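Undergrad: Need coordinates for the below:
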Amino acid sequence: MARYSIDISEEAGIRSLHFGSDWVQGAMRVRRPFDLELAYTREMMAGLLLRDAPWPKNALLVGLGAGSLAKFIHRNLPQTRSTVVEIDERVELAARLHFRLPDDPLRLNVVIADAVDYLLREERSFDLILLDGFDSSGRAGALDTAAFYTACRAHLTDTGLLSVNLLGRNRGFQASAARIAAAFDDRCCVFPSCDSGNVIAFAAVGEKVDVDPDTLKARAEALRLESGLNLLPTVARLAAAGAFSGGRLCF
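TA: Below is the predicted model of the structure:
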């Protein structure tokens, strides 16, 4: 594995993680350390609108970064046990020292490993897999392959969802989205790009995602009141993009 520096910057109350470049690998508002500061991290949690609560019981996070997703789940979803697979032990150290990653191995377990190798030997299945792993140049490498997406599918439960951050693909996100669709028999949905330009894709196995706009809005409002996470703009962008074919979001 190529070695790069792990750098921390702070400006206007925002602390950021970098892998040897200006590329932001994670960020935290110092005064609200458990909020999801970056728009794409908020979007990655939109799976909470697609399944009935309480969900998920367990989650697999590929890529730790500044620990934003792991911290949000730990703080706001007490029924969820999370496993984070991170390839670089220095990232875990930075997340604990600078970004307030909780020390609670019963509910938040960090495994230092290559995610490809981890899924080959792991037997458990997960309700939610959050895929947000990039190198210092913003490349996903082996995490953006048909084989890896197929491995993710094999480790999802009957209500399982895969959530993928598609930013950083060298030739745009369309090729990555096509690989996800092929691995999941076209049971995927690419959300309209959020304010940061990131594109988040969701894929499902087992139980069909079949939800109407009013239900999405109601779930988004409940989530906003419970956790502060506001996904109402996401619902509005889905509607504007014509995602509700036949009046429902289905995949």
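Undergrad: C-alpha from now on. contacts and neighbour counts both.
TA: Fine.
Undergrad: ok, the residue nearest to Ala27 when sequence neighbours are not counted - contacts?
TA: Spatially, and ignoring its direct neighbours in sequence, Ala27 is nearest to Ser16 (4.2 Å; C-alpha to C-alpha, 6 or more residues apart in numbering). Shown in contact with Ser16 (C-alpha atoms under 8 Å, 6 or more residues apart in numbering): Ile8, Ser9, Glu10, Val24, Gln25, Gly26, Ala27, Met28, Ala66.
Undergrad: Ile129 now?
TA: Ala59, Leu60, Leu61, Val62, Cys152, Leu156, Gly160, Leu161, Leu162, Ser163.
Undergrad: To compare with the earlier structure, here is another sequence to fold:
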Amino acid sequence: MVVRAGGFVALQFDETGVQSCMLAHEPYALALGYTRTMVGFLLFQPNPRRISIVGLGGGSLAKYCYRYVPDAVITAVEINPDVLALRSLFQIPADDERFAVICADGAHYVDSSDHRPDVLLVDGFNAEGVPPQLCSTAFYTACRRQLPDNGLLVANLISSDSGFRRCVCSIRAVFDDAVVVVPAEDSPENVIVFAWKAPAASLPLDESLALARVLETMHPLNLRETAIRIEYGKRIDWEERTACPRT
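TA: Model prediction:
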């Protein structure tokens, strides 16, 4: 369902579950804090050439990347044709030489595509939470396989979701603990997981803050706050919280 109120246009699963939100007067802005945290991928990949997005919704991440990461080729995958039918309402750009929206199962797309993204954003939900096919060891293994050696996976999870522990444990197992779990901006339940192939891809805080200052001249975001959140995430004992079994 689409709700218009207070200058916002929101896509909701029901009366309480917000799937996506757009500022009516600034459609390319990232209205929800978790999306701003997800774009923290810039602190690891400042100039990605290819970005894949699983889960379109109202297109917040896709639109932001299209406008503010102009050298990237972007593919967004959405399983629900009813969501795709709202594309013009949410002012999602038309397909062109560097932007494409595909109606497909995200798990199947990742497993079969040759897109080879530098950054893979996973933000796929239904009314019950993260679908099982986007929260399995097989899915995350396919994600890792598709990424180049310096590639980055960024996944949006909900800490109250019954599958949260399983998702975090699966990502840790597949990415050999090269993982940071970060509380999202302005959202106590959203948790953003950054995972990469390179074992030392995360910068020290002082270097990350310096990079954030440079990036903020090109991006309308407080990336320094995101850098601090990522550093905080490194210090949280998520292994204890999720009780992931050791292999």
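Undergrad: returning to what we had before: okay, and which of the contacts of Ile129 of the first structure map to strands?
TA: Ala59, Leu60, Leu61, Val62, Leu156, Gly160, Leu161, Leu162, Ser163 (DSSP state E).
Undergrad: State the number of residues packed around the third one.
TA: Residues near Leu61 of the first structure, counting by other C-alpha atoms under 10 Å, number 22.
Undergrad: Just give me the match in the second structure for it.
TA: Alignment note (TM-score structural alignment): Leu61 of the first structure maps to Ile53 of the second structure.
Undergrad: Highest neighbour count among the contacts of Ser16 of the first structure?
TA: In the contacts of Ser16 of the first structure, the most neighbours by other C-alpha under 10 Å go to Ala66, 28 neighbours.
Undergrad: Please indicate which of the ones in strands among the contacts of Ile129 of the first structure has the highest neighbour count?
TA: Leu161 (29 neighbours).
Undergrad: What lines up with that residue in the second structure?
TA: When the second structure is aligned by TM-score structural alignment, Leu161 of the first structure is paired with Leu152.
Undergrad: again with Leu48 of the first structure
TA: For Leu48 of the first structure, the residue aligned by TM-score structural alignment is Leu42.
Undergrad: What number of residues are in the vicinity of its match?
TA: Neighbours of Leu42 of the second structure using other C-alpha under 10 Å come to 17.
Undergrad: who's in contact with it?
TA: Contacts of Leu42 of the second structure (C-alpha under 8 Å, 6+ apart): Leu215.
Undergrad: which ones are touching His184 of the first structure?
TA: In this structure residue 184 of the first structure is Phe, not His. Taking C-alpha under 8 Å, 6+ apart as the test, what Phe184 of the first structure contacts is Thr150, Arg153, Ala203, Ala204, Val205.
Undergrad: Quick check, the last one in contact with Asp158.
TA: Think Val205 of the first structure. Yes: with contact defined as C-alpha atoms under 8 Å, Val205 of the first structure counts as touching Asp158 (6.2 Å).
Undergrad: Mind checking which of these two has more residues around it?
TA: Val205 (21 against 14).
Undergrad: corresponding residue for the more buried one in the second structure?
TA: Under TM-score structural alignment, Val205 of the first structure pairs with Lys197 in the second structure.
Undergrad: With Asp135 of the first structure instead?
TA: Under the alignment by TM-score structural alignment, Asp135 of the first structure pairs with Asn126 in the second structure.
Undergrad: correct me, but its match touches Leu11?
TA: No: Asn126 of the second structure is beyond contact range of Leu11, at 11.9 Å (criterion: C-alpha under 8 Å).
Undergrad: Tell me which of those two has more neighbours.
TA: Ranked by neighbour count (other C-alpha under 10 Å), Asn126 of the second structure and Leu11 place Leu11 first, with 21 against 12.
Undergrad: quick one: what helix or strand has that one in it?
TA: Using DSSP states H and E, Leu11 of the second structure maps to strand 8-12.
Undergrad: counterpart of that strand in the first structure, which residues?
TA: Counting by TM-score structural alignment, strand 8-12 of the second structure sits on residues 14-18 of the first structure.
Undergrad: Check the mean deviation of that stretch from the second structure.
TA: Averaged over the aligned pairs, stretch 14-18 of the first structure sits 0.8 Å from the second structure after superposition, using mean C-alpha distance after the TM-score superposition for the first structure.
Undergrad: Then stretch 175-183 of the first structure?
TA: Stretch 175-183 of the first structure sits 1.0 Å off on average (mean C-alpha distance after the TM-score superposition for the first structure).
Undergrad: What span of the second structure is that stretch aligned with?
TA: With TM-score structural alignment as the criterion, stretch 175-183 of the first structure aligns to 166-174.
Undergrad: ok, Gly7 of the second structure - contacts?
TA: Leu23, Ala24, His25.
Undergrad: quick check, nearest of those to Val191 of the second structure?
TA: Ranked by distance to Val191 of the second structure (C-alpha to C-alpha), the contacts of Gly7 of the second structure are led by Leu23 at 22.5 Å.
Undergrad: In the first structure, what residue corresponds to the closest one?
TA: So Leu23 of the second structure corresponds to Arg29, using TM-score structural alignment.
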